[in-house]
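*Asks:* how would this look folded up:
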Amino acid sequence: MPSKKRKDTKKTTDESSAAKESPFVSYEKLVETIDVLKKWTLLDDKQKSDKKELFKDTADCVVSLQVNYKKTPLNKSTYIFAISLPNHWRHESSDFETCLIVKDVNKTPLSDRDLDLTETKNHYRELLSKDNSDQLVSEILPMRELRNEYKIFESKEKLCKAFNVFLCDRRLLHNKFDYLPMFLGKSFWINDKKVPLPIDLTSTSLKSVLESKLNQTHLYLSGKGDMSSVNIGLLKQSTDKLAENLMAVNILLLKEFGNNIRSLSVKTEKSISITYFLDCGFISDIQMVRKSADNKPLEDEFSHFVDSNIQVFKNGNIRVVPKQDVDLDKSEKIDEIESKWLSMTRKRDNKKKNKRKRLSAHKPNKRRKIVKKSVEQKSD
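*Replies:* As a prediction, the model looks like this:
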């Protein structure tokens, strides 16, 4: 009987260790790293001044993970990775504020501006209270109020710093105008990195959608440097909670970047960075392939054309292409309308080719200029 009990305990320990398998380093190393960070902040507080007063400030400090890459990730614009954390710090923070940006209920603004805004806010408050998710949103901000009161850059910065997370109706982001990202600008996208998270307000389970968005942390990649950072929690959280959050971020980093990670370090705003992973491999071993955009058009038959198909591209352009499997005899002629469409698309393609040739011909050769300058200097 005792031998069976031993086997069972072995199984449970193996299962728990398998559940906490962390990439790059072991889970125990992550716990050790967080412990070192906490000890360093305590020692630093003792050296500076009164321990109790300063530790309140340092306890609320955000712990961030610094990621150094061997090669700069290839992306033309800012890309945001959303990582769901098992222990988000919003549950342990007393001053965690969220703002929801919404569409206006009245399409044409009312003469009474305050009444117009209150109607919009009350409408969305009722929508949130139906699903018991009213407490998850601190402030509701209609688009009309955002446009009128936050035009100046300084006011946008104040708004950005007033809230921890910004949410928005997904219809404001996922449209062809992109008005909201353009209006918010630098303070939201670059300085504080608080881009509004899109939410489907018509969802039947709105509370679960809001909670899943609020439990995320975000890694911003601009493609302009070999380093990026991501927040993983607060210093006052327990060591195990911070280690589990760190492990969740490590899993995504290994999946997305693999061997391109040079080093991983943990730090707060006031502390030194504590490195727990370092890869001294060669940069030449990393082969980065830029994912080319899928610009292949959709081709299908058109009822008005007999011997031609229509190609529709993602940007909305349409081309008329002759069918490849149809061999026309010399005696047979294509319909007049069909032939006109074919000639139009061919002319347009030829114009694009000629334009590219002209642009490449007019580009100045810098190497020739440098050689000419050096020859002139020698002659002088």
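
*Asks:* Please make it C-alpha for all contacts and neighbour counts, starting now.
*Replies:* OK.

*Asks:* And the helices in the stretch 201-350 of the chain?
*Replies:* Taking DSSP state H, counting those that start in this stretch, the helices of the stretch 201-350 of the chain run over residues 206-214, 239-257, 336-362.

*Asks:* So which of the ones you listed is the most surrounded?
*Replies:* Of all the helices of the stretch 201-350 of the chain, helix 239-257 carries the top mean neighbour count, a mean of 18, counting by mean count of other C-alpha atoms under 10 Å.

*Asks:* other SSEs contacting that helix?
*Replies:* helix 27-48, strand 79-84, strand 227-234 (3 or more C-alpha pairs under 8 Å, 6 or more residues apart in numbering; DSSP states H and E).

*Asks:* Sequence B follows; please return its structure for comparison with A:
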Amino acid sequence: MAAINSGDNQSNRIIPQKTIRKAVISLLKWKKKQISDQESPISGDIDDHIYLLLTLKKIPQKDFTKTPKKITLPHSLITSPETSRSCLIIDDRPKPNSQKLTFDFTDKKIKSLGIPITKILKLSKLKADYRSFESKVELFNSFDVFLADQRVINMLPEILGKVFYKKKKKIPVPVDLRRDGDWKEEIEMGFCCSLLWLSNGTCSVVKVGKFDGMKVEEIVDNVVAAVDGVVEVVPKKWVGVKSFHLKFFDSLALPIYQIDQKDEDMVTDQVKD
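*Replies:* All right, here's what the predicted structure looks like:
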């Protein structure tokens, strides 16, 4: 298990930043060598994300696995929200008190707030125009990031299907689009977060960094924030966590935190302090 040290937050007490930094540097060196050996630059088809791999002690109950959890990161995984291709899915179902979101209302609001959204897609149009597998693949490939009204998040796995959800790539980020809400803050936070979708087993992953366009310290900051965010939403918090690893999709997983039975009481005491 990683040594416990003092720090400003709980994850710094459990996982020293130097442990995280060492793992990040090792992974970046590995990826750089891999790309160099291929003698070709990194392409959009290559997954260059660094993942935080979570292993729980027990399989979570179904209540924890129904919807993704937003994990806020200090450094966005999107190089530039202003130039990225983004799709916002809105809930245009009829609602009481004329709270239905129309395309015109949404378009005017995001333009007035200067929010960088490439396409607004109504739920009704999504259901009508993207039924075939081929159309879903086309939609998937057309945008870098998807955001969606949190009121329809539970419906999207069935509508978008395995193209989006099998490999947990480009899963729409839930945002609060109430008419009187702070859309600018919500969508900006949506661009600066990652999603944790707890699996039906003990292992789950969340994106925390990228090889291309991110500095070591930015990735370290994201890992620290992600550990804090993950621990807040998993069953029993730190007590339920068995290990954290960092990895690229195609690399070995480097441990930054592991616990065995003899360490468990020590961690429990630290968490209670």
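
*Asks:* what's the TM-score here?
*Replies:* The TM-score (TM-score structural alignment, normalised by the length of structure 2) is 0.75; 247 aligned residues with a C-alpha RMSD of 3.4 Å.

*Asks:* sorry, back to before: next, format the helices and strands packed on helix 239-257 of structure 1 as TSV and append distance to residue 354 of structure 1 and mean neighbour count.
*Replies:* Compiled in TSV, these are given as follows (distance: least, C-alpha to C-alpha, whole Å; neighbours: other C-alpha atoms under 10 Å):
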stretch	distance to residue 354 of structure 1	mean neighbour count
helix 27-48	59	16
strand 79-84	34	16
strand 227-234	41	21
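
*Asks:* Which one of these lies nearest to residue 137 of structure 1?
*Replies:* Residue 137 of structure 1 lies closest to strand 79-84 among these, at 18.7 Å (C-alpha to C-alpha).

*Asks:* and for the helix or strand following the closest one, what span of structure 2 is it aligned with?
*Replies:* Downstream of strand 79-84 of structure 1, the first helix or strand assigned by DSSP states H and E is strand 98-102. Residues 86-90 of structure 2 are where strand 98-102 of structure 1 lands when matched by TM-score structural alignment.

*Asks:* next one: stretch 362-372 of structure 1
*Replies:* The aligned range for stretch 362-372 of structure 1 is empty, by TM-score structural alignment.

*Asks:* in that stretch, what's buried?
*Replies:* Within stretch 362-372 of structure 1, not a single residue qualifies as buried, counting by 16 or more other C-alpha atoms under 10 Å.

*Asks:* for that stretch, the distance to its chain's centre please.
*Replies:* Offset of stretch 362-372 of structure 1 from its chain centre (C-alpha atoms, centre = their mean, to the nearest Å): 40 Å.

*Asks:* same deal with stretch 191-207 of structure 2?
*Replies:* With C-alpha atoms, centre = their mean, you get 6 Å for stretch 191-207 of structure 2.

*Asks:* Also stretch 32-52 of structure 2?
*Replies:* Distance, centroid of stretch 32-52 of structure 2 to centroid of chain: 20 Å (C-alpha atoms, centre = their mean).

*Asks:* Could you list the buried residues of that stretch?
*Replies:* 42, 48, 49, 50, 51, 52.

*Asks:* will you turn these into JSON lines that also has secondary structure and distance to residue 130 of structure 2?
*Replies:* Formatted as JSON lines, those follow (DSSP: H, G, I helix; E, B strand; the rest coil; distance: C-alpha to C-alpha, whole Å):
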{"residue": "42", "secondary structure": "coil", "distance to residue 130 of structure 2": "31"}
{"residue": "48", "secondary structure": "coil", "distance to residue 130 of structure 2": "28"}
{"residue": "49", "secondary structure": "strand", "distance to residue 130 of structure 2": "28"}
{"residue": "50", "secondary structure": "strand", "distance to residue 130 of structure 2": "31"}
{"residue": "51", "secondary structure": "strand", "distance to residue 130 of structure 2": "30"}
{"residue": "52", "secondary structure": "strand", "distance to residue 130 of structure 2": "32"}
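
*Asks:* got the contact list for the spatially most central residue of structure 1?
*Replies:* Centroid check for structure 1 by C-alpha atoms, centre = their mean gives residue 80 as the closest residue, at 1.1 Å. Residue 80 of structure 1 is in contact with 218, 219, 220, 221, counting by C-alpha atoms under 8 Å, 6 or more residues apart in numbering.
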